[in-house]
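Q: Predicted model, plus sequence, below.
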Amino acid sequence: MSADTTTADRPLTVLLVAETYPPDVNGAAQFGHRLARGLHEQGHRVHVLCARPGPGPSCRAEDGGVVEHRLRSHRAFTHPYFRLCFPWQVAGEIRRVLDDVRPDVVHVQCHYILGRMLVREARRRGIRTVATNHFVPENLEPFLPVPEWVLERYRAVSWRDMVRVFGACDVVTAPTPLAVRTMRSHGFPDTVLPVSNGIRIADYEAHGNERPRADRPATVLFTGRLAVEKNVDVLIEALSLLPAELDAHLELAGDGEQRPALERLARGLGVAQRVHFLGYVPDDELRAAYLRADVFCQPGTAELQSLVTLEAMAASRPVVLADAQALPHLAENGVNGWLFTPGDAQDLAHRLALVLGAPPEERERMGRESRHKVAQHSFPRTLETFLRIYRGDRPHTLRVPSQGPGRFRTRLVSLVR
């Protein structure tokens, strides 16, 4: 990295590398797109290297000033939208992009095909390299139709491979302290940094006297992919167990391979008239869905952060979340919502009833607590942190929780090793 890369007022040229990127709908894709837009808005040159979302040769396009290099890709047959770039088809294109763009920093979002290729090539060229991990092996296990003993082997190999690929990077981050601790427990060094994915909080706040209609039914909201690991079936079952006098409805904003099975489940449990499948909704409609909900629920058990939960909290909604992965860091029992035992529909129904049966002023209080808690996840703060990481500012440090024997200790870790 050249000396003037560290000059605070010099615009940077950043190459973001994403295994999944819009039009894909998931947290990692959303983060990559938000980061690209945020960097561009601050005057930096931003290029994104990602898979082409359909068949065809590699191509270059522009999205609001962000240059996208879409590489030739192939459908992964066990996944509804994930695309694979074969190394022998894209290696030359990757080298050409690096030759043309000449980035100050390469920021990869995954250790799979594109990530590993860019880490290797960037290090060979002496380009500063940053990695953010959005992945745990459980994310892909529902799409691997193999026996459990094979999955156990896959988990072990996947973690070792991730350590090897990301070990060549200058800085490695993950969205939450819990994600960092998970990575350390699988062989990563204690220099991995927690940096929130961040959200634009103002995008989800109510405007002025904006209020939902008083005559609407009590509403539970889930947003996200209708995928196995999201456990939406547990949420539908919980809806069927709620007291009849609550007359609660469930809105599901999102789509996915589990939708037909979930529709059948709702019919079988006799709640089809109270389960509303909204499908994919644009941002303005999603914001409206957050604001009209009485409570947001995330029953998933493979969340490294859950951007949709942060969005609901920014909209001042109480939350009921599975007590798994990073979700316990977002809900405090009785303060801004409740945690429930993962997979336990009866416990989930009980927690939802505590919110839905509470007086309106109590729900409003819990919503205010959610909004207060989400402040630390503001996207401007995330953007500032990554810019410091990109520039390698040595004076700045981050407090990073580190796991000791039976307790947590805190150490100061420089942004530059």
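A: Perfect, thanks for sending it.

Q: C-alpha from now on. contacts and neighbour counts both.
A: Noted.

Q: Tell me which residues of stretch 162-173 come out buried.
A: 162-163, 165-166, 168-173 (16 or more other CA atoms under 10 Å).

Q: mind checking the SS state of the spatially closest residue to residue 136 that is not a sequence neighbour?
A: Sequence neighbours aside, residue 302 is the residue nearest to residue 136 in space, at 7.5 Å (criterion: CA to CA, 6 or more residues apart in numbering). At residue 302 the chain is in coil, as set by DSSP: H, G, I helix; E, B strand; the rest coil.

Q: Same check on residue 401?
A: strand.

Q: so it sits right up against residue 182, yeah?
A: No: applying CA atoms under 8 Å as the test, residue 401 and residue 182 come out as separate, 11.8 Å apart.

Q: which of these two has more neighbours?
A: residue 401 (20 against 17; other CA atoms under 10 Å).

Q: The more buried one and residue 298: what is the separation?
A: 25 Å (CA to CA, to the nearest Å).

Q: Let's see which of the buried residues of stretch 162-173 end up in helices.
A: Counting by DSSP state H, the buried residues of stretch 162-173 place 162-163, 165-166 in helices.

Q: thinking again about what came up before, determine the residues that are contacts of both of residue 401 and residue 182.
A: Common contacts of residue 401 and residue 182 (CA atoms under 8 Å, 6 or more residues apart in numbering): none found.

Q: Can you show me the strands along the stretch 51-200 of the chain?
A: Remark: strands assigned in the stretch 51-200 of the chain by DSSP state E, counting those that start in this stretch are 59-63, 66-71, 74-75, 83-84, 105-108, 128-132, 171-174, 193-194.

Q: which one of these has the most crowded surroundings?
A: strand 105-108 (a mean of 26; mean count of other CA atoms under 10 Å).

Q: name the helices or strands packed onto it?
A: If you count contacts as 3 or more CA pairs under 8 Å, 6 or more residues apart in numbering; DSSP states H and E, strand 105-108 packs onto strand 13-18, helix 113-125, strand 128-132.

Q: also this one, for the comparison:
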Amino acid sequence: MRISVFMKTGDADTMYYLSALVATKLFSRIDVFRDQSAMPLDGVVYHKNHLFKKGFVRLIERFLSALLQKDRPDMYIGVYEIPHGVLAWFVSRLRRRGFILSIIGNPGHTGLRKGVRLYIMKHMIRCASAVTVTGYRSKQVLKDMGVNEDKVFALPNSIPVELFKDLSIKDRPYDLISLGRISPEKHIDIILKIVQRLAPDLELQVAIAGRGPSVEGIEDMVKRLGLNQQIRMLGYIPDNELESFFNSGKIFVVCSETEGFPRTILQAASCGSLIVSSSVGDIPEIIRNGKNGFLVAPYDNIDEYCSFITQALRDSDASLNMSQRLQKEVHNLFSTESAAKVWVSIFKSV
């Protein structure tokens, strides 16, 4: 069997997603259409743009490159609805092949999926042979939209757990760490407010990593609140430094207003960090409040973040027990091999 995948995820996320497909051993070849090549994998052929690197024309080049392939694949996969889900859908219709849509993120996020975008998503789902989402809560969202649940598969994000080990660092330098896209819906500003609120009792050391449109605003807020001595803005963390970064923090904090199933939670947990996260998207499917981490609702409940963080830092033994419990679950349930089993069931159904 041969498949073609359209995607624009980061190099690491691309590798994790494709590794699960490779691990199924179902495919003789996987053609991947994206901006550039990523890590070499057995049977994976990358088709990067040669003529256009930016703008809408690069998508046209990608579309034509897939459409003009000499040998037709058996199935097309689009990762994210727009634009790569649309590209995979169009090519599949023109070449009379099946189409799988992978929704990464919360399909019920009304701030993003509304109007024309929501209409396109629903139409693609109706045409798709199968749809993957990151958890059963997201599957329920699609079911509530009227989607046939038999074609929707919960495909949790996975990681190569062997690349994210707990390095057993006795004194981790940061109390709190955060990594991800720094954008409005991620609410990194809440972390700053937490640090300010706890300042009289706890002088937290915090590392915030990532890039995005809100970086300058967050940096200005750090200065305005006088938190320069407590908060470090690290910017982009290369893939080969992620394990070290996650081992630098005692607590990994997520304050997002909306999420699907962030892979960073799995990476941090695999490295032994305790998770304190907003209770959104599919995150409650892995984090059980007070058992293997802490969940905050609503996402902007600063009092609750402060309470959980204070509790975790003052009772290190309980925190260690929770983080070790989650670490074992991540290794058992969210490995590449676990995701491969889901893909096998998907392709059996289509």
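A: Ah, there it is. For clarity, every value in this text was computed on a predicted model and none was experimentally measured.

Q: if we can go back for a sec, take the strands of the stretch 51-200 of structure 1 and write them to CSV, including distance to residue 27 of structure 1.
A: Below are the strands of the stretch 51-200 of structure 1 laid out as CSV (distance: least, CA to CA, whole Å):
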stretch, distance to residue 27 of structure 1
strand 59-63, 19
strand 66-71, 19
strand 74-75, 20
strand 83-84, 16
strand 105-108, 15
strand 128-132, 13
strand 171-174, 13
strand 193-194, 16
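
Q: wait, which of those is closest to residue 50 of structure 1?
A: Residue 50 of structure 1 lies closest, by CA to CA, to one member of the strands of the stretch 51-200 of structure 1: strand 66-71, at 5.2 Å.

Q: Tell me the helix or strand right after the top helix by length along structure 2.
A: Within structure 2, and with DSSP H defining each element, the longest helix by residue count is helix 316-333. Proceeding N to C from helix 316-333 of structure 2, the next assigned helix or strand is helix 336-349, under DSSP states H and E.

Q: Tell me how far the equivalent of residue 343 of structure 1 over in structure 2 lies from residue 179 of structure 2.
A: By TM-score structural alignment, residue 343 of structure 1 lines up with residue 300 in structure 2. Residue 300 of structure 2 is 18 Å from residue 179 of structure 2, where distance means CA to CA.

Q: Have a look at these two and say which one is more surrounded.
A: residue 179 (24 against 16).

Q: Tell me the spacing between that one and residue 140 of structure 2.
A: In terms of CA to CA, residue 179 of structure 2 sits 28 Å off from residue 140 of structure 2.

Q: and what of residue 55 of structure 2?
A: 35 Å.

Q: Translate residue 220 of structure 1 into the numbering of structure 2.
A: Under TM-score structural alignment, residue 220 of structure 1 pairs with residue 176 in structure 2.

Q: ok, that match touching residue 209?
A: No: between residue 176 of structure 2 and residue 209 there is no contact under CA under 8 Å: 11.2 Å.

Q: neighbour-wise, which of the two wins?
A: residue 176 (26 against 19).

Q: quick one: which helix or strand includes that one?
A: Counting by DSSP H and E, residue 176 of structure 2 is part of strand 174-179.

Q: ok but residue 225 of structure 1 is inside a strand, no?
A: No: with three-state DSSP as the criterion, residue 225 of structure 1 is coil rather than part of a strand.

Q: And residue 155 of structure 2, what's its match in structure 1?
A: Per TM-score structural alignment, residue 155 of structure 2 is aligned with residue 195.

Q: burial of that match, as a residue count?
A: Neighbours around residue 195 of structure 1, by other CA under 10 Å: 22.

Q: so how far is residue 194 of structure 1 from the closest residue to it other than its chain neighbours?
A: With sequence-adjacent residues excluded and distances taken as CA to CA, 6+ apart, residue 195 of structure 1 is closest to residue 175, at 5.0 Å. Per CA to CA, residue 175 of structure 1 is found 6 Å from residue 194 of structure 1.

Q: Overlap of the contact sets of these two?
A: By CA under 8 Å, 6+ apart, no residue touches both residue 175 of structure 1 and residue 194.

Q: To which residue of structure 1 is residue 277 of structure 2 aligned?
A: Match for residue 277 of structure 2 (TM-score structural alignment): residue 321.

Q: Let me see the contact set for residue 217 of structure 1.
A: Residues in contact with residue 217 of structure 1 (CA under 8 Å, 6+ apart) are 247-249.

Q: Pull the contacting residues for residue 277 of structure 1.
A: 251-254.

Q: Map it across to structure 2 for me.
A: Checking TM-score structural alignment: residue 277 of structure 1 goes with residue 233.

Q: distance of its match from residue 289 of structure 2?
A: 29 Å.

Q: Need the contact partners of the helix or strand hosting residue 40 of structure 1.
A: Using DSSP H and E, residue 40 of structure 1 falls within helix 27-41. Here helix 27-41 of structure 1 makes contact (CA under 8 Å, 6+ apart) with 16, 18, 20-22, 45-48, 65-66, 109, 134, 197, 306-307, 383.

Q: Might you calculate how far it sits from the centre of the chain?
A: 11 Å (CA atoms, centre = their mean, to the nearest Å).

Q: Am I right that residue 278 of structure 2 is in contact with residue 304?
A: No: Residue 278 of structure 2 is not in contact with residue 304 according to CA under 8 Å; the separation is 10.0 Å.

Q: Which residue of the two possesses the greater neighbour count?
A: Shown here are residue 278 of structure 2 and residue 304; by other CA under 10 Å, residue 278 has more neighbours (25 against 18).

Q: residue ranges for the helices of the stretch 201-350 of structure 1, please.
A: With DSSP state H, counting those that start in this stretch as the criterion, the stretch 201-350 of structure 1 has helices at 232-241, 259-268, 283-292, 307-314, 345-356.

Q: Tell me which of the ones you listed is the most buried.
A: Highest mean neighbour count among the helices of the stretch 201-350 of structure 1 (mean count of other CA under 10 Å): helix 307-314, with a mean of 27.

Q: Which residues does that helix contact?
A: 27, 197-199, 201-202, 204-205, 223-224, 290, 296-298, 319, 330, 367, 370-371, 373-374, 377.

Q: dump the residue contacts of the residue most central in space within structure 2.
A: By CA atoms, centre = their mean, the mean C-alpha position of structure 2 lies nearest to residue 262, the distance being 3.6 Å. By CA under 8 Å, 6+ apart, the residues touching residue 262 of structure 2 are 157, 283.
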